[in-house]
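Student: Build me a structure from this.
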Amino acid sequence: MKISTIKREWWKEGVVYQIYPRSFQDSNGDGIGDLRGIIQRLDYIASLGIDIVWLNPVYQSPNHDNGYDISDYQNIMDDFGSMEDFDEMLEGFHKRGIKVVMDLVVNHSSSEHKWFKESRSSRDNPYRDYYHWWPAENGTPPERWSFFDEEGSAWAFDEKTNAYYLHYFDKTQPDLNWENPKVREEIFDMMHFWFKKGIDGFRMDVITFISKHDGYPTFEGVHGDKMIDVYASGPRLHQYLHEMNREVLQHYDIMTVAEGPGTNLSNIHDLVDEDRQELNMNYHFEHVELGLDARKIVNSDHRNLVKFKKIMSDWATAFDQKGWGTQWHTNHDFPRQVSWFGDDTAEHREQSSKLLSTFLLTMRGTPYYYMGDEIGMTNAKFDSIDDYDDLMTINWYNLTMAEGGDAQKLLESHKLSGRDNARTPFQWDTSENAGFSSAKPWLKVTDNFKEINAAEQENRPDSPLNYFRELTQLRKDNLALIYGAYALLLAEDENIYAYTRTLDDEVILVLLNYSSSSHVAEIPNVLHNGDVLINNFDTLEKVDAGFSLLPWQAVVLKIK
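Tutor: So this is what the prediction gives:
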């Protein structure tokens, strides 16, 4: 791969840092993180060397699904502060050279949005067609599955108008009717509002679901979460995204990333290739779903490195000629990276955390990094359903109980896979509530905050925090780590993940031991001699076959 043939973009070269505002920093003592809390931590965020912040929803919301149920797209949730706070925060980020990407949640709104209140008031209301309705006199609507509904159905009966409305998620999150051009116009106007404020892009929540199939047909033999692929194959998805690009996106220097359930290697280029004039990047879920059955029950494929390497390699090379990809381990919807992909025991937590960070920042594609992972925060592993706030875990637990299933098995799996593991408050220091808040936090602080916190790691040279800072600088200093071609080595090795990144005549070798014991990376002789660019240990042992790697050792070498 040659740099002369590559179109450079700021959103390809940047490192994205995701902030879940509710759990980042509380400034007013109500136990809930807020915008002024983020303002207080601007210098810390800038010190990480990141370039872009993705901010989870801060819009007005009744907060049934932690802000993903929006009741007013152009106002700030009371819990988070005011629009003046937002403007000050945005200015503070921009002064520090950091761009800000917001969440765009337009597959559905809150049931408390004025559009839905009008829509459900009568069948002849002008807003009726802003949502999807099925008249009860037509019988039971065709099966649709809901991520969050306690009964698993995406149709909710509304007695006032004797009709069912569609909600792919919770019943408080009715799906918007994109087939109605007035809905699209309203959404595009709202997007212009935020871009004119100066934001730098959108992460688009479940954007692949916006186009519904005409007439809500029955899909024979497709049930439950198998409907995700159906939801993502709506007949006008690309028409609507192209229209969005034409009417809004192309008028600003911004980035877009789809949260794309149902995307795969056969359809991804329709979404992100430049000549499609739709979006820049996409999240796929194949790697984070490896090892999970329905309802996030963990199975034997968890920690299958050979399968993981195959997935990551296929996606890393998919954009060699066209389009651009993403790299990520976790976000607000998935467990902590060190607990899911690494070893969160005291012996190996810090080194495995560093290894996982090394992987994200040396792979091809824009890295998305979740707050708290830079200090190696771990899963909370709640013992009781009463400790959970997440609709998904709570509703699945109740549904499993109602079915007479093994609810305890679900709870044990969610100690590893549940979403609230990533939503616990940021661990700033050893003071009460980990320095997050002077009041009882909205979600319990993870018990190990006195051992794992930013203050303890700040001035310790070998801490995960300072290692992450070295990584972000390393990526900036080496274009090969951004644009270089990716080639997998040792595809069948069950413990070692090794690959090269090549740009022009420069070759960088990445060696990662995904194991809590030592292993030898047997690599070609031509790659044996190199200068170490970064190493999460003080030593690197060379052997005849290549390199002997310590448990969770991560090494990046520039080959001579």
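Student: Please make it C-alpha for all contacts and neighbour counts, starting now.
Tutor: Fine.
Student: Output the contacting helices and strands for the one helix or strand Pro367 maps to.
Tutor: In the assignment (DSSP states H and E), Pro367 maps to strand 366-370. On a contact count with 3 or more C-alpha pairs under 8 Å, 6 or more residues apart in numbering; DSSP states H and E, strand 366-370 meets helix 10-13, strand 16-19, strand 326-328, helix 349-362.
Student: Just name the most buried of those.
Tutor: Across the helices and strands packed on strand 366-370, averaging neighbours per residue (mean count of other C-alpha atoms under 10 Å) puts helix 349-362 on top, at a mean of 25.
Student: Another for comparison:
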Amino acid sequence: MTETSTETGLDAHPEQHPTPTGDQWWRSAVVYQVYPRSFADATGDGIGDLQGVIQHLDHLEALGVDVIWLSPIYASPHDDNGYDISDYRAIDPLFGTFDDFDELLADLHRRGMKLVMDLVVNHTSDEHPWFVESASGPDSPKRDWYWWRPPRPGMVGGLPGAEPNNWGSFFSGSAWQFDQRSGEYYLHLFSRKQPDLNWENPAVRGAVYDMMNWWLDRGVDGFRMDVINLISKHPDLPDGVVPPGALYGDGYPFYGQGPRIHEFLHEMNERVFVGRTGQYLTVGEMPGVTVADAQLFTDPARAEVDMVFQFEHVGLDYGPGGKWDPREASVLDLKRSFARWQEGLARSGWNSLYWDNHDQPRVVSRFGDDGTFWRESATALATVLHLQRGTPYIYQGEELGMTNVPFEGIQDFRDIESLNHYAEAVGVKGERADVVLAALRRTSRDNARTPVQWSDAPHAGFTTGSPWIAVNPNSTRINAAAQRGDPNSVFAYYRGLIALRHSDRVVSHGTFELVLSEHPTVFAFSRTLGDRQLLVLANLSSSAAEYDVAAVPGWEGAEPVLGNLPDAAPAVDGRLAPWQAQVFARAI
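Tutor: Alright, predicted model coming up:
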């Protein structure tokens, strides 16, 4: 299916944005991310698809989630697994057809669930008709739909140092690709096959808004907006500072929260959502965003987005060299980071809460103990996340305690970011292959992209064919079939957390206060709404912990609400077993 509607769309829904009531439906909702390529394969070709999602909706309904966030299913060459889109209004045949999509949407709505689409509009694929036309020559009517620049003065295009500026790509190498035919470079903050759209051009913005309206008219319930805080670039595109040991300059100060970002997001809200009668969710993925930035983006009075994905807590285990230089993150680091965001958005705005997604390694391996205390740490980490103030997000398999993968060698990886990093680190910088592989095993995005472990059948029940990426070998032990009927499983515990959010307004609407703030391993906080209060205590370590009962006065004899150790006698008594999490309630 091709795009047939107009490219401007700038006259849609001109009414004023209504002021939110403070009781939006998504405050008590839980969102579940489906990465279709790895969720379930119904056709036997080794790649997940829409019918595979449909076949497992009972699992999602039993879990109790309210919203499905669907990673890209649009037409794509799949250089970046679908985040390089060649047609925003076509379903990629790998995933199925529009009949499959309509069936999925109708089935979700029948079950009382909503569907949120992934919106990738910082860039397109280089195979998108917009870019094909833009690249046809300097006189193309769509030339300025993307960022084209000539080589540096006096330099020959295509040679080292001739790039228009020194920015590096998120996926290694330069952020500029030379086009031999026109003698100019185009900007790509990610893969060279993902050219950045020029949001300075109102025709680009109009085409994006028109496409969003088209999907909402089709019945979807909102958008998760990929790297949306990068869409506004400083028009001069100045050089960035080159960090120690880096090959390229840091361009983030010139495209992260760029000069017109708030204008663009407010305009998007006005042209897409205002005047509609449905209930929609908008969440912006925003790498590098600060609390102060998020206060502006999520302030309801500004009408930009409902919430943002921030990256502070998932960057705490990065060393001086960044993502590929991992270190251990302390519990103190984690809880101080979460508390800073809780406090920063307490009066205006809203938090999104997540551990895992398609870009992050598995939390039970990252911040937990995926060996001796696998179940305990998976459930303890879930407790401290889901009971904060904000909307929780679950990534597929997280509700089963899926872990990182024991990749043997570079041949086992599929992720373009990981492969490019290995090639640059080993082939260009001369780093030791074993050291680079150790970092990849810990932080590669492929840890999240192995197939969902449905059963102990071959390929974990994901496919009857050969999976596009190997299944984690622990699928014979960790899988949905083994957990679904077990009241003490990770899956059952997630169900309990979700049910608590739905049934107790103190979870969805109460205030947050960190307690035991300086304890090195116990993450503890209270939630308060009216005369009801919850206390959350969790020992995030593989050793027993003691805490000062005097720091949580009046909780002796409080009602136990939820706990992750079935055989433990719950009490606020100053002691917690390894990875024990316990929730108590009282009237105040």
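Student: overall similarity of the pair, as a TM-score.
Tutor: Overlay of the two chains. TM-score (TM-score structural alignment, normalised by the length of the first structure): 0.96; 551 aligned residues with a C-alpha RMSD of 1.6 Å.
Student: quick revisit: and the strand holding Pro367 of the first structure, how far from the chain's centre?
Tutor: In this view, strand 366-370 of the first structure has its centroid 8 Å away from the chain centroid, taken as C-alpha atoms, centre = their mean, to the nearest Å.
Student: who touches the helix or strand following it?
Tutor: Per DSSP H and E, the first helix or strand lying C-terminal to strand 366-370 of the first structure is helix 391-403. With contacts defined as C-alpha atoms under 8 Å, 6 or more residues apart in numbering, helix 391-403 of the first structure is touched by 64-65, 147-151, 295, 385, 388, 406-407, 410-411, 414, 418-419.
Student: Quick one: average offset of the strand holding Pro367 of the first structure versus the second structure, please.
Tutor: On superposition with the second structure, the mean distance recorded for strand 366-370 of the first structure (mean C-alpha distance after the TM-score superposition for the first structure) is 0.6 Å.
Student: Tell me the spacing between Gln582 of the second structure and Asp79 of the second structure.
Tutor: Going from Gln582 of the second structure to Asp79 of the second structure by C-alpha to C-alpha, to the nearest Å gives 44 Å.
Student: So those two - more neighbours on which side?
Tutor: Gln582 (25 against 16; other C-alpha atoms under 10 Å).
Student: list the contacts for the more buried one?
Tutor: Gln582 of the second structure neighbours (C-alpha under 8 Å, 6+ apart): 536-538, 560-564, 570.
Student: ranking those residues by neighbours, who comes first?
Tutor: Ala538 (27 neighbours).
Student: Show me what it aligns to in the first structure.
Tutor: Aligned counterpart of Ala538 of the second structure in the first structure: Leu512 (TM-score structural alignment).
Student: For that match, which three-state class applies?
Tutor: strand (DSSP: H, G, I helix; E, B strand; the rest coil).
Student: Need the helices and strands packed on strand 366-370 of the first structure in TSV (columns: distance to Ser27 of the first structure).
Tutor: Compiled in TSV, these are given as follows (distance: least, C-alpha to C-alpha, whole Å):
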stretch	distance to Ser27 of the first structure
helix 10-13	31
strand 16-19	15
strand 326-328	29
helix 349-362	29
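Student: Which one of those lies nearest to Lys160 of the first structure?
Tutor: strand 16-19 (39.9 Å; C-alpha to C-alpha).
Student: Geometric centre of the first structure: which residue is closest?
Tutor: The centre of the first structure sits closest to Asn331, judged by C-alpha atoms, centre = their mean, with a distance of 3.9 Å.
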